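Asker: Can you look at this prediction? I've put the sequence above it.
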Amino acid sequence: MKSENTVPVNKLSGPFNNRRNSLIQLLLGLLIVLLLNVIGSYIFTRLDLTSEKRFTLSPSTKKLLRETDDIIFYRVYLEGDFPAGFKMLSRSTREMLDEFRAVNDNIQYEFVDPYSSTDAKTRKDVFDRLQQQGLQPTDLNVRTRKGQEQQRIFPGIIVSYKGREIPLNLLEEQMGVDPGVMINNSIQALEYNLSNAIRKLSTSNKPKIAFIEGHGELSAMETGDISRALSDYYAVERIKIQGKINALTDRKEGEDGQYRTINKYKAIIIAKPDSIFSEKDKFIIDQYIMKGGKVLWLVDPVSASMDSIQTNDHTLGIT
């Protein structure tokens, strides 16, 4: 006779099996996460899911970072209460530096708030020091509870390497350009500017280049901007050839005891000459080029002087 209290075994075990299966799935999930963390500690990778690949460093930047053999320290003055645009610049700078550090952990940084001190004199001393170091201030109109107030910020970095340091101004300022566009341009230029600072600091033996004089070329004052820009990577000189055979070359003795003629300069720049070159000067430049020298000619396609137009019925042009 069958008992009325008997319950099928599968009905009793159903809830228990469900709980057991859930527990097993949970344990398997935790085990998978643990394994992924262990594997991730040995295999490092980053995925850039942005459409413009803003977090993908160029091969040249990666090569530069891998060759960095000592600590590069970026002291970033973009910490504080800023308008939205500068907050975005600050965040993008931090993200780019993190990308740099992912390639080489010699990259270190610190974000500093110039307004951290409550003492007005201390803040002024900080501002003066930053300007002396080469950071350019930017004045912002900030809305507060009291109304509009002017706030001075220093959107820049002091970069240090092996006892040397240089200023790096992050804001790409252009006359007549909308502030939002300037911020976006500055963000787009972050990789170049941050890596370029490393190039400047790591260049110890600068090759020499020279501006040629003596043929009505632009003066030192007129080429001041380009000279300063080039001086970050080259030792810039100004020379006159004046028919001197050794103006652009030197004779040096090699290991085999033989004397060879080598170029003094990596390149020469001839900026807007307005008079003819003597045959001897042309020969010297030709021999310099034959030995691998480079020449940058800065020549106006049209030479038009208002004085010559007023006094003559014609002028010169290059076609």
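Answerer: Done, it's in. Numbering: from 1, shown residues only.
Asker: can we go C-alpha only for contacts and neighbour counts from here?
Answerer: OK.
Asker: and the next element down the chain from the helix or strand harbouring Ser13?
Answerer: Element membership for Ser13 (DSSP states H and E) is helix 9-42. As assigned by DSSP H and E, the chain's next helix or strand after helix 9-42 is helix 59-66.
Asker: what about the helices in the stretch 151-300 of the chain?
Answerer: 179-188, 190-202, 224-230, 279-290 (DSSP state H, counting those that start in this stretch).
Asker: Which other helices and strands does the first one contact?
Answerer: The one in question is helix 179-188. helix 84-103 (3 or more CA pairs under 8 Å, 6 or more residues apart in numbering; DSSP states H and E).
Asker: and the helix it packs on, which residues are buried?
Answerer: Judged by neighbour count (16 or more other CA atoms under 10 Å), helix 84-103 contains these buried residues: 86, 89-90, 92-94, 96-100, 102-103.
Asker: what do you get for stretch 232-242?
Answerer: Asp232, Tyr233, Tyr234, Ala235, Val236, Ile241.
Asker: With the flanking residues excluded, which residue is spatially nearest to the second one?
Answerer: Distance criterion CA to CA, 6 or more residues apart in numbering; nearest residue to Tyr233, sequence neighbours excluded, is Lys206 at 6.0 Å.
Asker: residues contacting that neighbour?
Answerer: Listed by CA atoms under 8 Å, 6 or more residues apart in numbering, the contact partners of Lys206 are Tyr233, Tyr234, Ala235.
Asker: if you look at those residues, which of them are in strands?
Answerer: Counting by DSSP state E, the part of the contacts of Lys206 found in strands is Ala235.
Asker: Looking at the contacts of Lys206, spot the one nearest Gly214.
Answerer: Closest approach to Gly214 among the contacts of Lys206 (CA to CA): Ala235, at 20.3 Å.
Asker: Just to check, that closest one is in contact with Phe211?
Answerer: No - Ala235 lies out of contact with Phe211 (CA atoms under 8 Å); the separation is 11.1 Å.
Asker: Against Leu218, how distant is the closest residue to Lys272 other than its chain neighbours?
Answerer: Spatial nearest neighbour of Lys272, chain neighbours left out: Val299 (4.7 Å); criterion: CA to CA, 6+ apart. Distance, Val299 to Leu218, by CA to CA, to the nearest Å: 11 Å.
Asker: structure B:
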Amino acid sequence: MKNKLVVALLIIGGIVLLNIAASFFFFRLDLTEEKRYSLSNATQSLLEGLAEKDTADVFVKVYLDGDELPGGFERLKRAVSETLEEFKVYGGTKINYTFINPNSETDPKKREEFYMQLAQKGMTPTRIVDTKNGRQVETIIFPYTLVSSGKFELPVLLLKGTQGKTAEEKLNQSYENVEYELATAIRKLTQTDRKKIGLLAEFTKLKPLNFSDLIASLQERYDLFIINSKQSSTFEGLDAIILPKPDMPVDDSTKYKIDQFIMGGGRALFFVDGLKVDSVGLEGNYAQPLDLNLTDLLFKYGVRINNNIVKDGASCAVIPLVVGELGDRPNIQPVPYRYFPLINNFGKSLITNNIDLVYSRYVASMDTVRADGVTKVPLLMTSPYTKVLNAPAFITFNDARTDTDQAEYKGGVKTIAYLLEGKFQSLYKNQIIDPKATGFKAESEPTKIIVCSDGDLIVNEVSQKTGNPLPLGYDKATQHTFGNKDFVLNAIDYLIDENGVIKARGKEVKLRPLDKLRTRDERTFWQILNIGLPVGLVIVFGFVLQWLRRKNYGSV
């Protein structure tokens, strides 16, 4: 009896000590293969830093809720709930969230008013048609969260997937992006130390209106400066610079400043065309070589933009074109235009993970050249079915009227954007430098640049009716917004904050679908097994327990 008492006291004491230790040492175990319940270190630091920065509390309203969500959306809702639970573990009382069912209101008028309120905040509904009991049922879903802190709030779209993927794959991509999307919104609302971005817009004839969506998006995350390079002695103090679609030569003084900015560890993004295409008429136009005074600079860093235009015969955008007459009116139909490749071939990078197709226009091919100490990662690539037109290239919309001859499109995959990482050699190394120049650097610190052979990739169109800018990547013919903005913002995020929230984009959740043939052929067997096995085990356990009692205590 005494020994039993000692054992009991030891067990109780051990439990007490374990609880005391647990209050000092925090740990969580994620036993899943993909670590789906684990947050990236950057997200953890972001959430833990909320209390240190003494920021306002963060409130997350999730509108993806309801009793009759389709299976895939129920899984997405569960992913959001699990992620927010993890956020609360690290963010503590700074993180608060609630789930709201937009369809809970029984009064149709009040429900419509609530829908309008959500739409005014930038949350448009998704209509899902499902079959239940042999009848089609339409469900209105708002796959959004509204993240707010203090006086500011941001809608976050949870349903993001690549065109061409199945509905299940799109939902899985959305599942993978939940942490990144929510953490990015929280960072936007709470960050106090903002990075500085410079836009070298003086070398393009396009108006600020043509970059308005890019500018607005950058201003949400960073401090943006429109740089006049001729009046700036250096670009020191900036974290990154962007050269957006230049159509006139960059002067030597600015080129030197760009080079030395990169040598000092600065990040840079070049969106540069290979040929100059001013306008295209049905009768045709010639695309001419474009001398921007950047060839030697980019060549030194490891890439060359060729003076050509790539036509993609397998993946391209459509344009509205008159294909005939319909009565007394022209018959306008969307027709594939091979000069506008839709990029659906991405390199393995956090920048391009799970983004939608990227819309491009009049792209040039790119080659890599030797640059010691520089790693070159392809980001955007065409399909294998390409045809290259060297300058001067004849361009016409009438090209869309002809069918694709596969025999002509054997150019193979062409890369139109590269990420360059490493230590770069200065273009001006071993050259005579202006005696007035001070602090010259011949080799860079470890840094990164991105070069894209399509200046239009970051240009938004302007509505002819209203004169207002359209979203970046928006295609008027299909009324779809492609992934151009996500690509650019991810690229900048990666360049200037590679160990930041962008790391959350690396999360991968594998789909493990059931074998459809086996589930069809072996359905009855597995149903019997799943129902009968638990019942059988309970019966066997009862018999064994009864037998042991009889053996130990005799018959009752």
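Answerer: Received, thanks. Just so you know, these numbers come straight off a predicted model, no measurement behind them.
Asker: re the thing from before, need the residues touching each of Ala235 and Phe211 of structure 1.
Answerer: Joint contacts of Ala235 of structure 1 and Phe211 (CA under 8 Å, 6+ apart) do not exist.
Asker: okay, now the aligned partner of Lys162 of structure 1 in structure 2: neighbour count?
Answerer: Under the alignment (TM-score structural alignment), Lys162 of structure 1 maps onto Gly150 of structure 2. Using other CA atoms under 10 Å, the number of residues around Gly150 of structure 2 comes to 12.
Asker: still on that earlier bit, which one of the helices of the stretch 151-300 of structure 1 lies closest to Ile43 of structure 1?
Answerer: From the helices of the stretch 151-300 of structure 1, taking CA to CA, the stretch that ends up closest is helix 190-202, at 24.8 Å.
Asker: Where in structure 2 does the closest one align, residue-wise?
Answerer: With TM-score structural alignment as the criterion, helix 190-202 of structure 1 aligns to 178-190.
Asker: who's in contact with the matching stretch?
Answerer: By CA under 8 Å, 6+ apart, stretch 178-190 of structure 2 touches 39, 43, 46, 50, 55-56, 58, 79-80, 83, 147-149, 152-154, 156-158, 220-221, 501-502, 504-505.
Asker: The longest strand seen in structure 2 aligns to what range in structure 1?
Answerer: Ranked by residue count under DSSP E, the longest strand found in structure 2 is strand 329-343. Counting by TM-score structural alignment, strand 329-343 of structure 2 pairs with no residue of structure 1.
Asker: helices or strands next to that strand in the packing?
Answerer: Applying 3+ CA pairs under 8 Å, 6+ apart, we find strand 329-343 of structure 2 packed against strand 308-312, strand 316-326, strand 358-359.
Asker: Pick the most buried one from those strands.
Answerer: Burial of these is given as mean neighbour count (mean count of other CA atoms under 10 Å); strand 308-312 ranks first at a mean of 27.
Asker: Run through the neighbouring helices and strands of it.
Answerer: Packing contacts for strand 308-312 of structure 2, counted by 3+ CA pairs under 8 Å, 6+ apart, involve strand 329-343, strand 386-390.
Asker: Can you tell me which of those strands is nearest to Lys4 of structure 2?
Answerer: Nearest of these to Lys4 of structure 2, taken as CA to CA: strand 329-343 at 72.4 Å.
Asker: residues near Asp119 of structure 1, how many?
Answerer: Using other CA under 10 Å, Asp119 of structure 1 has 9 neighbouring residues.
Asker: Now which residue in structure 2 aligns to it?
Answerer: Using TM-score structural alignment as the criterion, Asp119 of structure 1 maps onto Asp107 of structure 2.
Asker: hmm, back to that, Throw the buried residues of stretch 232-242 of structure 1 into JSON lines and include distance to Val295 of structure 1, thanks.
Answerer: Converted to JSON lines, the buried residues of stretch 232-242 of structure 1 look like this (distance: CA to CA, whole Å):
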{"residue": "Asp232", "distance to Val295 of structure 1": "19"}
{"residue": "Tyr233", "distance to Val295 of structure 1": "17"}
{"residue": "Tyr234", "distance to Val295 of structure 1": "15"}
{"residue": "Ala235", "distance to Val295 of structure 1": "16"}
{"residue": "Val236", "distance to Val295 of structure 1": "14"}
{"residue": "Ile241", "distance to Val295 of structure 1": "14"}
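Asker: Might you calculate how far the longest strand of structure 2 sits from the centre of the chain?
Answerer: Mean C-alpha position of strand 329-343 of structure 2 versus that of the full chain (CA atoms, centre = their mean, to the nearest Å) differs by 27 Å.
Asker: what sits against Thr375 of structure 2?
Answerer: So Thr375 of structure 2 contacts Leu420, Glu421, Gly422 (CA under 8 Å, 6+ apart).
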